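Peer 1: got a sequence here, can you build the structure:
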Amino acid sequence: MSDLLQRALHSHVPYSRPSTPIAHEHQIGFVGLGAMGYMMARNLANDREVGSVPILVWNRSVSKSEALQKELGEGKIRIAQNVEQIARECDVIITNLANDAVVKEIYQKFSDALKSSQPTGKKTFVETSTIYPSLAGELDRLITSNPKLHLITCPVFGTPAVAEMGQLLIVMSGDYLAKKEIAHLFVPAVGRKVIDLGGNLEKAPTFKLIGNSMILGTLEVLAESLTLAEKSGIGSLPVLELVKDLLPAPAIVACADQIAHDKFDGSVGFAIDGGIKDAAHIRHLTAEHNSPMPVIDIAHQHLITARAIHAKQAAQGKENFKTLDWSGLVAGPRVAAGLDAFDSQKHANVVRPEKIDDDE
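Peer 2: Prediction:
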């Protein structure tokens, strides 16, 4: 590859490339093959040179690991028998998990495995989940008691569709050399750009929650505006076109499109449980720093409302989606306005009351 092309590919990596080649090829391990993790692991495996060692993967549901191996082949994907195997065999261990409790559980297993089998070489743990910042310190205490073990926090911004295209925005904090190594592993295979927030492991998770507060706050405003459009007789489609003109950011347009067309399938989007978890983390962060965010308080309530309505429908066998996407929070504004929670086709039947003349 020419030097010019090399520089172009890595222009969004804030670290120079290593001056000398690594002594051996990294054995990469990946834990957590959900909607995001599956795409990230697949892109990493596809980016490896022909003949490279396969990526070792583990997921609580082994069917996800088997699906990825079937898709890419045994030459690119190897399935671990357990989490401990990942910790013992891999040089780079990447985690992408659902919530803080699962993250802590997995890292405790990593720690226990490495205490019983002391590593002889360097290992870098890359935590890409959305977690509360203080958890980073707990993970650090579990992992880095051995000087050969390093942890970096590395949350990512983007939907599964963005992950599939390798266009995630990557945020990093932690040990400089570890970040440098992982940045060149992740770009351009997994993401398009790295933002370095220094050595404090809590900075990247904090940044991720701030970013998610912007996305969730915008989602709440879109939900309220599109509901008003339906209730006032304008309809959501003209407002969707307005969003495309006024707020053409892909994430915003995608959220508006989901609401306007009732695309609330959380299996292909961001499941509502994750949205509620993130909203709770953001509210905790705002309380900790005395920095109120009322829109997140409201969005949190609407997410819970949507989940409750969906759970009732599921209990009756009437749900349209097995897992609800967080854009389903529009159920809150819709129900408050007297509309159907998830079926905008029923909104066409809404009849605005006639204005009464005071003289009559």
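Peer 1: please count neighbours and contacts with C-alpha atoms only from this point.
Peer 2: Fine.
Peer 1: same for the longest helix belonging to the chain, what does it pack against?
Peer 2: The residue-count maximum for a helix in the chain (DSSP state H) belongs to helix 203-232. If you count contacts as 3 or more Cα pairs under 8 Å, 6 or more residues apart in numbering; DSSP states H and E, helix 203-232 packs onto helix 133-143, strand 168-174, helix 236-246, helix 250-260, helix 272-288, helix 294-315, helix 331-336.
Peer 1: just want the angle from that helix to helix 272-288.
Peer 2: 110 degrees (axes from the mean of the first three to the mean of the last three Cα atoms, to 10 degrees).
Peer 1: helix 203-232 to helix 250-260, inter-axis angle?
Peer 2: Going by the same axes, to 10 degrees, helix 203-232 makes 40 degrees with helix 250-260.
Peer 1: which among the helices and strands packed on helix 203-232 is found nearest to residue 108?
Peer 2: Nearest to residue 108 among the helices and strands packed on helix 203-232 is helix 133-143; the distance by Cα to Cα comes to 6.7 Å.
Peer 1: how far out from the middle of the chain is the closest one?
Peer 2: 19 Å (Cα atoms, centre = their mean, to the nearest Å).
Peer 1: please apply the same query to stretch 82-95.
Peer 2: 21 Å.
Peer 1: would you do the same for the sequence below? I want to compare the two.
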Amino acid sequence: MFSTTRAPSSSEETYGFIGLGQMGYHMANNLYKNSGKNLVVYDINPKAVSRFIEYNKQQSSNDSLRIEVASSPREVAEKSSFIMTMLPESPHIKEAYLGEKGILSGISPGKICVDSSTIEPTVSLEVTKEVAKASAIGVDGPVSGGVMGAEAGTLTFMVGAPEKSIVERVEPALLSMGKNVVHCGDLGTGLIAKICNNLLLAVTMVGACEALHLGTKLGMDPKLLSSIMNISSGRSWTIDTANPIPGYLPNSPSSKGYEGGFAIKLILKDVGLAMSAAKDTKSSMMASALTEQIYRHVSNYEQYSNKDFSVLYKWLKENK
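Peer 2: The predicted structure follows:
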């Protein structure tokens, strides 16, 4: 059953999801499909909401479940016992939680919020402390697996929570969207794991693109070279799952015009978070610093900035 009105819902039977972008769209689809719960959704972009509703109208086989469209994060909080947020950057999270019509203006004691956004750990801690003041529970739960993992429901959730019992409470919902839930430690540690993971991802994609580009320039078939790397010591996620060679993997962004993946401007944001943390901790990051420069340079090209970050391979080919 679908609703775009304020039809009443029981919060005990309802989950909430805020942010229906590249990742959130697929995560919310899987949460609705696999959790067996009613769902309340909100996105600042009406087109994103319409896309979500239309897709689930076509897919739904259970008339006993309801999707409601909320007019604000506050309404999501009022109607849901479990609230997920997946938004691009820190200002969006602060507005969604702390704004005039934010989650905290509608939340009640005992409810739980999981933020899967990749943001500054300091901002996450600020928000979760405010959630705690409302006698509710807030944890950081960023994900790894990209858009393909979000769509397939194979994400890994890295959860920062003060007690294991909190992770156990949210685990059923998270496993409806992913296949792994890891308790990383106290609040903020999920984001630490995510930022470090994405830094490694960014560096390895640069290496993969440059190695494949070099092999091509030397006369090697890049698809054959990729297959060799996949059974050799150079194997990585950037080769076996997000390969930058068009046509090598049919479902990778590179085979779809570098669309629908992890935009260069977003990987640059995550590398920036890591470099900021490195500065604060006085950590030497020479390869990472160069990686940041590379992505920043490529993102200045309008035709590349919104493409998946594996488009670096195409940039290398086209910019001699």
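Peer 1: overlay the chains and give the TM-score.
Peer 2: Here the superposed chains carry a TM-score of 0.84, computed using TM-score structural alignment, normalised by the length of structure 2; 298 aligned residues with a Cα RMSD of 2.6 Å.
Peer 1: before we move on, back to that, give me whichever of the helices and strands packed on helix 203-232 of structure 1 is most buried.
Peer 2: strand 168-174 (a mean of 24; mean count of other Cα atoms under 10 Å).
Peer 1: what's the following helix or strand past that strand packed up against?
Peer 2: Next helix or strand after strand 168-174 of structure 1 toward the C-terminus (DSSP states H and E): helix 176-186. Counting contacts by 3+ Cα pairs under 8 Å, 6+ apart, helix 176-186 of structure 1 packs against strand 149-153.
Peer 1: the strand it packs on vs helix 203-232, what angle?
Peer 2: Using the same axes, to 10 degrees: strand 149-153 of structure 1 against helix 203-232 is 30 degrees.
Peer 1: what angle separates strand 149-153 of structure 1 from helix 176-186?
Peer 2: 60 degrees.
Peer 1: next structured bit after strand 149-153 of structure 1?
Peer 2: strand 156-157.
Peer 1: so that next one matches what in structure 2?
Peer 2: Aligned by TM-score structural alignment, strand 156-157 of structure 1 falls on residues 143-144 of structure 2.
Peer 1: what distance do you get for the nearest residue to residue 11 of structure 2 once chain neighbours are set aside to residue 110 of structure 2?
Peer 2: Computed as Cα to Cα, 6 or more residues apart in numbering, the closest residue to residue 11 of structure 2 that is not its neighbour in sequence is residue 80, at 4.6 Å. Distance, residue 80 of structure 2 to residue 110 of structure 2, by Cα to Cα, to the nearest Å: 11 Å.
Peer 1: neighbour-wise, which of those two wins?
Peer 2: residue 80 (28 against 13; other Cα atoms under 10 Å).
Peer 1: the more buried one corresponds to which position in structure 1?
Peer 2: Checking TM-score structural alignment: residue 80 of structure 2 goes with residue 90.
Peer 1: mind listing what its match touches?
Peer 2: 26, 27, 28, 29, 56, 123 (Cα atoms under 8 Å, 6 or more residues apart in numbering).
Peer 1: out of those residues, which are buried?
Peer 2: 27, 28, 29, 56, 123 (16 or more other Cα atoms under 10 Å).
Peer 1: the third one pairs with which position in structure 2?
Peer 2: In structure 2, the position corresponding to residue 29 of structure 1 is occupied by residue 16, as judged by TM-score structural alignment.
Peer 1: for its match, pull up the helix or strand it's in.
Peer 2: Per DSSP H and E: strand 14-18 holds residue 16 of structure 2.
Peer 1: now do the next helix or strand after that strand against strand 155-160, angle only.
Peer 2: Using DSSP H and E, the helix or strand that follows strand 14-18 of structure 2 in sequence is helix 22-35. Using the same axes, to 10 degrees, the direction of helix 22-35 of structure 2 lies 100 degrees away from that of strand 155-160.
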